[in-house]
Structures are given as structure tokens and as C-alpha cells.
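J.: could you work out the structure for the sequence below:
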Amino acid sequence: MNIREIFARNLRAVRRDKGLSQEELAHRAELDRTYISALERNVYNPTIDVVARLADALDVEPATLLQRTTGEDQK
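T.: Here you go, the predicted structure:
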């Protein structure tokens, strides 16, 4: 799994864990809802600034959105 796939999976998981819709996350991060959707589907590459904005909006560290899970393929 590459870093974009990991980010997409983690973004969706954290957003859902926080009970937020894509619309609410987009509002909090001052981004478009369709952009959030595209990020979660691994369509776009987020900039480091976008990762930071999303992390702030989700009240997590940016590393949380990029972290591999234990035993995950390192490729």
C-alpha cells in the first residue's frame, strides 16, 4: 500500500470515527466537499499544507493520517 492509499484510508476512518460527514470536514478545513471525497478515493495528492489543515480539523496529529497499521505491507 502506498502513502496515498494509506492517507485516503486513514482520512476516511478518522472522519467516520469523529462522526463527521465529508461536508462538515470540508467546512472545518475550509476545503470543498468534492475535494474531500476525491482524497478519500485516492484521486488527488494532498499537499503537506492540506494534510495539516485536515489534521487540525479532525483534531489529530498529521502523522495519524499518514501512519501505517501494524503488519501493513511496506510497498
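J.: from here on, just use CA atoms for contacts and neighbour counts.
T.: Fine.
J.: show me what counts as buried in stretch 64-75.
T.: Neighbour-count burial for stretch 64-75 flags 65-66, 68 (criterion: 16 or more other Cα atoms under 10 Å).
J.: for that stretch, give me every contacting residue.
T.: 1-3, 6-7, 10-11, 14, 51, 55 (Cα atoms under 8 Å, 6 or more residues apart in numbering).
J.: just the buried residues of the residues you listed.
T.: For the contacts of stretch 64-75, buried by 16+ other Cα under 10 Å: 3, 6-7, 10-11, 14, 51, 55.
J.: in helices, which of those residues appear?
T.: 3, 6-7, 10-11, 14, 51, 55 (DSSP state H).
J.: please give the structure of this sequence too, so both can be compared:
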Amino acid sequence: MSEKSVIKQIIGKTVKAIRIKKGLSQEDLAHECNVDRSYISMIEVGRNEPSVTKIFDLCTGLRVKPSDFFKLVEGEFEKLREQG
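T.: Alright, predicted model coming up:
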């Protein structure tokens, strides 16, 4: 798996984990970000890669700072690199 697709997967898993932790449905998050629920689903399964602007929108909807979001993504990426 390429690094790019690994990062897409990590972003998706991170969005999903935060969303669940905050008690939001995909529908709730989609509403907060002015996107369709299917777009959130595609991100969460790693089929869609959100732009940086969209990540900021997602972070607003998830009520997390973008810097904290990227720290989580970076941490997961580093874990995978150490294992690989």
C-alpha cells in the first residue's frame, strides 16, 4: 500500500474515531460541515481524501483543533512506519 493511501486510511479512521467519541452520527457531522452524509462515509472508509480546507471544516464539526487532528494522524502514521 502506498504512503498516500495509508494516509487516506488514517485520516478516515481518525475522523470516525473522533466522531464516535463525540457521539455524532455521520449525518450530524455532514450537517455541521455542509456536505452529504455519503461524503463523510467515503472519507471514513479511506475512499475520499479531503482537502486541507475540508479537514478544517471537519475539525470545526468535530470540535477539535486542526493541530490536534494532525497530531493524531501523524502519531498513527509513525506507528505504522515503525511496524513496517
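J.: same list (the buried residues of stretch 64-75 of structure 1) but as TSV, adding secondary structure.
T.: Formatted as TSV, these follow (DSSP: H, G, I helix; E, B strand; the rest coil):
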residue	secondary structure
L65	helix
L66	helix
R68	coil
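J.: which one is the residue most central in space within structure 1 nearest to, not counting chain neighbours?
T.: Geometric centre of structure 1, nearest residue: L11, 2.6 Å, by Cα atoms, centre = their mean. Excluding its sequence neighbours, the residue lying closest to L11 of structure 1 (Cα to Cα, 6 or more residues apart in numbering) is L65, at 5.9 Å.
J.: how near is the equivalent of that neighbour over in structure 2 to G84 of structure 2?
T.: Aligned by TM-score structural alignment, L65 of structure 1 pairs with F69 of structure 2. From F69 of structure 2 across to G84 of structure 2, the span is 23 Å (Cα to Cα, to the nearest Å).
J.: swap in S51 of structure 2?
T.: 27 Å.
J.: equivalent analysis for D57 of structure 2, please.
T.: As defined by Cα to Cα, D57 of structure 2 lies at a distance of 32 Å from G84 of structure 2.
J.: fine by me, thanks again.
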